[in-house]
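K.L.:
With the sequence up front, the predicted model follows.
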Amino acid sequence: MIFTETELKDAYIIDLEQKQDHRGFFARTFCAKEFEAHGLKPTVAQCNLSFNYKKGTLRGMHYQILPAAETKLIRCTQGAIYDVIIDMRPESPTYLQHIGVELTAENHRALYVPEMFAHGYQTLTESAEVAYQVGEFYTPGYERGLRYDDPFFNIQWPIDVTEISEKDKNWPLMKMMTVGGNV
């Protein structure tokens, strides 16, 4: 695996180191020892799969707070997505900054999302499938979210949103969260 740190502290893009021959290729997609060597949490508590029918579907921006904060390893296994993460760690030098990364079935790229990062994505194709390895169990009482269209973050989604859940559409704006002290 090839680990490339992003502009956001502790967040990595992970590309495959492919061993190719006439049949195709073989590549390791996860190795606890390699993750630890890069200072990443290698725990996998859950594996999730998300399938999206329509191009433009948006899921996010979700995160869990301590003591149930999640790491995630995100990979698009069918189609293509634009994946966005926001650093929600007040002590981090990249606090409240975000990046977007295109993950596709063709580029085989993964995104490592550290604890206390909000995460969401938009499908760029019909029938997009996303696989997650998650480092903590989902705990509803610790779930938080941010609005995908919050002007505070000014995320530039690549296409119009065609589908979104009521929950994701109605997360509070960052301005309201900071006034209420809920960040």
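P.N.:
Alright, I've got the coordinates.
K.L.:
alpha carbons only for contacts and neighbour counts from here, please
P.N.:
Will do.
K.L.:
got a list of what the nearest residue to residue 80 once chain neighbours are set aside touches?
P.N.:
Spatial nearest neighbour of residue 80, chain neighbours left out: residue 104 (4.2 Å); criterion: Cα to Cα, 6 or more residues apart in numbering. Listed by Cα atoms under 8 Å, 6 or more residues apart in numbering, the contact partners of residue 104 are 75-81.
K.L.:
putting a second one here so we can go through both:
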Amino acid sequence: MIFERLDIADLLLIKPKRHGDDRGWFSEIFREDAFQREAGSVAFVQHNQSYSKPKGTIRGLHFQTDPFAQGKLVRCPRGRVLDVAVDLRTSSGTYGQHVAVELSADNGHQLWIPAGFAHGFCTLEEDCELAYMVTNYYSPQHDRGLKWNDPGLGIAWPVAETDAVLSDKDLRQPALSELGPVFS
């Protein structure tokens, strides 16, 4: 596995190696020892999967507050997405900044997003699935979000606002300036 440090501290792009022949390929998608060498001591407690049918579906930007904040290891086993992490750590020099990477079934890449970030994605084609392991259990009382198209974030989503497919919940999320401090 190749671990690539991204422009915001603590975010990692993980590129598992694929060993192939005329039958296809094999890949280790997670090794605890290698992951913990790069990301630190992390324990995953829940594995989630989402399916989005239409191209242009946006899910996010989501996070959970303490004491149920979650780190997420995200991959796209079907389709292709633009995956986004927004730094919500007020003590960070990159507070309010984001990283966007393409995750796909073809590239096999994964994104490690530690607690303290909002996460979202946009499907770049129809029939996309995202699988992610998380470091804390889902807690509806601690579930929060951030406005996906907040101009203050400057995220270049690959879909026009009028064409984006969103849930009612995601349409009602606050802008970063309305959120207040969430993580130190």
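P.N.:
Right, received. Where do you want to start? Worth saying up front: this structure is predicted, and the values here are computed from it rather than measured.
K.L.:
Next, the TM-score between them, please.
P.N.:
Overlay of the two chains. TM-score (TM-score structural alignment, normalised by the length of the first structure): 0.93; 181 aligned residues with a Cα RMSD of 1.5 Å.
K.L.:
if we can go back for a sec, the residue nearest to residue 80 of the first structure and residue 1 of the first structure: what is the separation?
P.N.:
17 Å (Cα to Cα, to the nearest Å).
K.L.:
just residue 150 of the first structure next, same as before
P.N.:
34 Å.
K.L.:
cool, and residue 101 of the first structure?
P.N.:
In this view, residue 101 of the first structure and residue 1 of the first structure are 17 Å apart by Cα to Cα.
K.L.:
Likewise for residue 22 of the first structure?
P.N.:
Distance, residue 22 of the first structure to residue 1 of the first structure, using Cα to Cα: 21 Å.
K.L.:
quick one: which of the two has more around it?
P.N.:
Higher neighbour count among residue 22 of the first structure and residue 1: residue 1, with 15 against 5, using other Cα atoms under 10 Å.
K.L.:
right, and residue 116 of the first structure touches residue 61 too?
P.N.:
No. Look at residue 116 of the first structure against residue 61 with Cα atoms under 8 Å: they stay out of range, at 11.6 Å.
K.L.:
For the second structure, just list every one of the helices.
P.N.:
When secondary structure is read from DSSP state H, the second structure shows helices at 32-39, 168-171, 176-179.
K.L.:
Please identify which of those helices is closest to residue 85 of the second structure.
P.N.:
Among those, helix 176-179 comes nearest to residue 85 of the second structure, with 13.4 Å by Cα to Cα.
K.L.:
Pull up the aligned stretch in the first structure for that closest one.
P.N.:
Aligning helix 176-179 of the second structure against the first structure (TM-score structural alignment) gives residues 174-177.
K.L.:
middle-most residue in the second structure, spatially?
P.N.:
In the second structure, the residue lying closest to the centroid (Cα atoms, centre = their mean) is residue 119, at 4.4 Å.
K.L.:
how close does that one get to residue 180 of the second structure?
P.N.:
Taking Cα to Cα, one finds residue 119 of the second structure at 17 Å from residue 180 of the second structure.
K.L.:
excluding its backbone neighbours, what's nearest residue 53 of the second structure?
P.N.:
residue 127 (4.4 Å).
K.L.:
surely the one you found meets residue 50?
P.N.:
No. Look at residue 127 of the second structure against residue 50 with Cα under 8 Å: they stay out of range, at 10.4 Å.
K.L.:
So for those two, which residue has more residues nearby?
P.N.:
Neighbours were counted for residue 127 of the second structure and for residue 50 using other Cα under 10 Å; residue 127 has more, 14 against 11.
K.L.:
What separation do you get for the residue of the second structure positioned farthest from its centre and residue 116 of the second structure?
P.N.:
Distance from the C-alpha centroid of the second structure, by Cα atoms, centre = their mean, peaks at residue 22 (32.6 Å). Distance of residue 22 of the second structure to residue 116 of the second structure, given as Cα to Cα: 43 Å.
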